[in-house]
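Q: Curious how this folds, go ahead:
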Amino acid sequence: MLRALEIRDMLIIDRLELAFRPGLNVLTGETGAGKSILLDSLGFVLGWRGRADLVRQGADQGEVTAVFDLSPGHAARAVLADAGLPEADELILRRVNTADGRKTGWVNDRRASGEVLRRLSDTLVELHGQHDDRGLLDPRGHRAILDLYGDLDDALRATRAAWRARSDARRALDEAEAQLAAVREEEDFLRHAVAELEKLAPEAGEEDALDARRRAMQAAEKIREDIARAGQALGPDGAEGAMADALRWLDGAADRADGRLDEPVAALARAMSELDEAARGVADCLDALEFDPSELEDTEERLFAIRGLARKHHVLADELPELATTLSERLAALDAGEARLGALRRGVSEADAAYDAAAEALGEARAAAATRLDRAVSAELAPLKMDRAVFTTRLEPATPGPEGRESVTFTVATNPGAPAGPLNKIASGGELSRFLLALKVCLSQERDAGVTMIFDEIDRGVGGATADAVGRRLQALAGDGQVLVVTHSPQVAALGAHHWRVEKRVDGEVTTSTVVPLGTPDREGEIARMLSGDTVTDEARAAARKLLAG
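A: Below you'll find the predicted structure:
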């Protein structure tokens, strides 16, 4: 609910503070007194796009502050949370417009963009009038209004879910078809590459192992001859035989050498032992270096094959096993592709059928709701002296989407036999106002709680009993909420729970506009003025008292 509005230096308003209340709030005043300035100022602080020259002449800046009370579950709280703004039971919006056109907004003393203000305004205020393109006159919102009226949340959720499932199924099929088409283009390559890799069957680390074995065999080939010669020189035909002969000869002479050969014999025995160990080591080495010449050839052939295949596929040799797995999987996907596509196509068909069923149910529910809405609006038009007009909620086929398969447009035919057309193109000013009011009355139970409804001269062009019917419907709308009405109708003004008069004052060369709250005596005079004009007669005052008495 809008609790307070403070305006400073905006157009012809110097400083103005208004305290609004629940129920029906009416603002009256002569034409040109500044009633529209109040709405311009409220629209400015709510972030609406409007006239640019709002700052009062001679002032550096204009400023508007609006204070709203928020109920615990008010939709504005979600907007505040989403924008990271502080949340409280009191919402204070403030916006400044400098003389050079710069605009700055605050929400609960935190800087906020015009977009955030507009999102908040959608939860706080509804403006209805002949020039309202944000609410009931906007055909883009008619489908949502009908869904709200018909309480179609469940059907709408089911349709949205079916649309998402349908979109997911189609996307999966498209991706699979694209992947399969790409794989088909390289089918010959895949089959040849997989066969080649499977035949060679390279293993991770195999290149290093083969290279080490190859180097070892190449080295053995070069050194084995020298090692064999060394082994031969150490053997019986070499050092071992010579030392054995020397030891035998010394042993035979030792008994006659008076012990002089004991040490040489011992040393020679030790040398024989070391020589034997060296010979065994050489023999072991020769055994280790023993290889089949064909093994070197086989090793080199496999090593070169692995390296050649790696170069061919532009990968490292150790990456060949992983490449083999990847190419095999792509080939398997190709082989299994048609079967998978078949399953995906069946999934798309099932998702299409599910969406068609959900959209059909939603469409039928909309058609039923449209019939109820048309009857309800027609019932409201009769007391508004428009019983010959026809209101029709038109459903037409539209591009399928998450919201269903039909567009919704509110149309009217103002006279029997006249062609029906969009609400904002067919009805005249006074007729349009009454159509809007009738529609709003029918939708009042479905509107969001806590929204302030503003009607800008919605009673223009009507009077007498029709104006009284308009006022009573506005009064009913305000019964459990808050309605602000800018009106020239005394019948409407008399039904207000709270009354303000907008006045224009001229002081020298300066014109200002102000708003005066009216008590019962002043209301009588204001309604009498609205009835009779500049000269208020006793008859007009009597008529005003009668209107106020109900």
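Q: From now on I want contacts and neighbour counts done on CA atoms only, so please keep to that.
A: OK.
Q: any idea which strand is longest in the protein?
A: Of all segments of type strand in the chain, defined using DSSP state E, the longest is strand 390-401.
Q: Now for this protein: which helix has the highest residue count?
A: Assignment by DSSP state H gives helix 320-381 as the longest helix of the chain.
Q: What separation do you get for the residue nearest the centre of the chain and residue 120?
A: By C-alpha atoms, centre = their mean, the chain has its centre lying nearest to residue 82, at 12.3 Å. From residue 82 across to residue 120, the span is 11 Å (C-alpha to C-alpha, to the nearest Å).
Q: who touches residue 96 in this structure?
A: 61, 62, 63, 64, 103, 104, 105 (C-alpha atoms under 8 Å, 6 or more residues apart in numbering).
Q: any idea whether it is helix, strand or coil?
A: strand (DSSP: H, G, I helix; E, B strand; the rest coil).
Q: For it, which non-adjacent residue is closest in space?
A: Spatial nearest neighbour of residue 96, excluding adjacent residues (C-alpha to C-alpha, 6 or more residues apart in numbering): residue 63 at 4.4 Å.
Q: So that neighbour, which state does it fall into?
A: What three-state DSSP gives for residue 63 is strand.
Q: can you map out the strands along the stretch 101-250 of the chain?
A: 103-107, 110-112, 125-129 (DSSP state E, counting those that start in this stretch).
Q: Can you add mean neighbour count and distance to residue 461 and give those back as CSV?
A: Below are the strands of the stretch 101-250 of the chain laid out as CSV (neighbours: other C-alpha atoms under 10 Å; distance: least, C-alpha to C-alpha, whole Å):
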stretch, mean neighbour count, distance to residue 461
strand 103-107, 20, 37
strand 110-112, 15, 40
strand 125-129, 21, 13
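Q: Let's compare: structure for the following, please.
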Amino acid sequence: MLLSLDIRDMLLIDRLELDFRPGLNVLTGETGAGKSILLDCLGFVLGWRGRADLVRSGAEQGEVVAEFALSPDHPARAILTESGFGAGDTLLLRRVNGLDGRKTAWINDRRASGEVLRALSEVLVELHGQQDDKGLLNPRNHRAFLDAFAGLEAELTRTRADWAALRKARKAQSEAQAWMDELTAEEEFLRHAVAELDALDPQPDEEAALDSQRRLMQQGERLRQDLARAHQALSGEGAERLIADALRWLEDAAEALEDRLDPPLAALGRVMDDLADATRGIEDAIESVEFSPGALEATEERLFAMRGLARKHGVLADELHSLGDSLRARLALIDGGSDDLTRLADGVAAAEARYDASAAKLTAARAAAAEHLDAAMQAELVPLRMDRAQFTTRLTPADPGPDGRDAVQFVVRTNPGAPAGALDRIASGGELSRFLLALKVCLARGNGGQTMIFDEIDRGVGGATADAVGRRLQALAAGGQVLVVTHSPQVAALGAHHWRVEKRVRGEQTLSQVVPLSADERIEEIARMLAGDSITEAARAAARALLPEGAAPRI
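A: Predicted coordinates for the structure are as follows:
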């Protein structure tokens, strides 16, 4: 609910402080007095895009402050929390407009963007008028209005969840199919590469072993010659024979020298044993470098084959073994991919069935609600002197989406036999106002704490029709807040609170001001609205008659 509006140096207003109240608040005044200025200023502080020249002539900047009361469950609280602002029981909006056109906004004394203001305005204020192109007249909003009228929150939640699940299932299927298409496109390459790798069967660390063996083979002849010479030098014709001769000679002399030769003889015995070990080791080495004529060629062929295959795949030779495992795994995906695609297709089909069921249930509920809304509208149009008009909620198939697969449009026929069409194309100005008011009355199921504003929605009607308009506005205001800018005395008389907008000349400046009216002043204002500039006693009497009992002083 709008608690107050403080305006400084905006358009024709130098300083204005207004305190609004619950119920029906009416603003009246002569044409051109500045009633629309109040709406311009309110729209400015709410971030609406409008006229740029808002700063009052002679002022450096204009400023508007609006204070709203927030109920515990007001939807503005969620917006404030999401945007990083605290949410108390009251909300203070302030916006400044400089002469250079720069606009600065604050929410509860913290800087805020116009985007956040506009998001808040959607849940704080609802504007209706003959130029209402964002609300009831916009067919894009009609489905949401019908759903709110029918109370389809649970059905919408279910349908949106099923739609999200369907999109997720379709996305998974699409991604899997794209992956399978990619794998299938390289299937021939994969199978050829795996066959090559399987034929070669490279082992981990095999390249290093082959390279070492190849170098050994390449040096084999020279190594065999060196080993043979060493063997000959140590064997029976070499060191072994000489040491044996020395032992024999020393043994012959040992008897004469008693034990003096025992240490040399023992040392030479050990040398003979070590020499035998060395000879056997050389013989083993000679055997290890004995290769068949084709062994070197075979080793080189395998080593070069591994290196060539590694270059082909852009990996190291030691990585060929793991590459084979990876390529075989990709082939396994292709071989098993059809099963995965079948499973995903089944998931999509199940998700489609759930969504179809939810959407069908939503369509049926909307069709039933449309009939109820049409009947309610016909009942509302009768007292508004439009009993010959016909209102129809038209449902047509639409592309599936999170809110179902229905398009909804409100169409009217103003006279029997006339073609039906969109509200703003078929109805005249006065008819349009009454259609909008009747529709708003029917759709009102608690407005979430919004302040509803009707800008001359009663234009073009009078007498009993104007009284019916006023009574419906009064009903809408029960338990909430409605602001009405009106030229109708019947509507003004039904207001719980009444302000008059007037122009005054101060020096060389023309200024607008808003004056709260007492009971006597209300009589004068309503009499002026009835009689014009020349207010008569008859007009005052008529004004008293219009005012509800207790709203006007008795005479």
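Q: ok so, going back, the residue nearest to residue 96 of the first structure reaches residue 14, doesn't it?
A: No - counting by C-alpha atoms under 8 Å, residue 63 of the first structure stays clear of residue 14, with 10.4 Å between them.
Q: neighbour-wise, which of the two wins?
A: The residue with more neighbours, out of residue 63 of the first structure and residue 14, is residue 63; 23 against 16, by other C-alpha atoms under 10 Å.
Q: The more buried one and residue 419 of the first structure: what is the separation?
A: Per C-alpha to C-alpha, residue 63 of the first structure is found 47 Å from residue 419 of the first structure.
Q: And residue 400 of the first structure, by the same measure?
A: Plainly put, residue 400 of the first structure is 28 Å away from residue 419 of the first structure if you go by C-alpha to C-alpha.
Q: Comparing the two, which residue is more hemmed in?
A: When residue 400 of the first structure and residue 419 are compared for neighbours, residue 400 comes out ahead with 14 against 11, by other C-alpha under 10 Å.
Q: okay, now the closest residue to that one other than its chain neighbours: neighbour count?
A: Using C-alpha to C-alpha, 6+ apart and skipping the chain neighbours, the partner closest in space to residue 400 of the first structure is residue 406 (7.5 Å). Counted by other C-alpha under 10 Å, the residues lying close to residue 406 of the first structure total 20.
Q: Pretty sure residue 406 of the first structure sits in a strand.
A: Yes - counting by three-state DSSP, residue 406 of the first structure is found in a strand.
Q: can I assume it is in contact with residue 399?
A: Yes - assessed by C-alpha under 8 Å, residue 406 of the first structure is found in contact with residue 399 at 7.4 Å.
Q: sorry, back to before: joint contacts of residue 63 and residue 14 of the first structure?
A: Residues touching both residue 63 of the first structure and residue 14 by C-alpha under 8 Å, 6+ apart: 7, 8.
Q: Among the contacts of residue 96 of the first structure, which pair sits farthest apart?
A: 61 and 105 (13.0 Å; C-alpha to C-alpha).
Q: can you tell me what part of the second structure the longest strand of the first structure aligns to?
A: Strand 390-401 of the first structure corresponds to residues 390-401 of the second structure when matched by TM-score structural alignment.
Q: which residues are contacting stretch 386-400 of the first structure?
A: Contacts of stretch 386-400 of the first structure (C-alpha under 8 Å, 6+ apart): 367, 370-371, 373-374, 377-378, 381-382, 405-416, 431.
Q: repeat for stretch 103-122 of the first structure
A: 45-48, 76, 79-80, 83, 85-87, 91-97.
Q: now stretch 338-351 of the first structure
A: Counting by C-alpha under 8 Å, 6+ apart, 162, 165, 166, 169, 170, 172, 173, 176, 177 sit against stretch 338-351 of the first structure.
Q: mean deviation (superposed) between that stretch and the second structure, please.
A: Here the mean offset of stretch 338-351 of the first structure against the second structure after fitting is 3.8 Å, by mean C-alpha distance after the TM-score superposition for the first structure.
Q: ranges for the helices of the stretch 101-250 of the first structure?
A: 114-124, 142-149, 153-185, 187-200, 206-234, 239-254 (DSSP state H, counting those that start in this stretch).
Q: so the first one aligns onto which residues of the second structure?
A: What that stands for is helix 114-124 of the first structure. Going by TM-score structural alignment: helix 114-124 of the first structure matches residues 114-124.
Q: Tell me which residues of that stretch come out buried.
A: By neighbour count with 16 or more other C-alpha atoms under 10 Å, stretch 114-124 of the second structure contains the buried residues 114, 116, 117, 118, 120, 121, 123, 124.
Q: Kindly report the same for stretch 65-81 of the first structure.
A: Per 16+ other C-alpha under 10 Å, stretch 65-81 of the first structure contains these buried residues: 65, 66, 67, 68, 69, 70, 74, 75, 76, 77, 79, 80.
Q: The last one and residue 86 touch, don't they?
A: Yes - counting by C-alpha under 8 Å, residue 80 of the first structure does reach residue 86; the two are 6.7 Å apart.
Q: Please report how far residue 139 of the second structure lies from residue 67 of the second structure.
A: Counting by C-alpha to C-alpha, the gap from residue 139 of the second structure to residue 67 of the second structure is 32 Å.
Q: One more: residue 375 of the second structure?
A: For residue 375 of the second structure, the distance to residue 67 of the second structure - C-alpha to C-alpha - is 39 Å.
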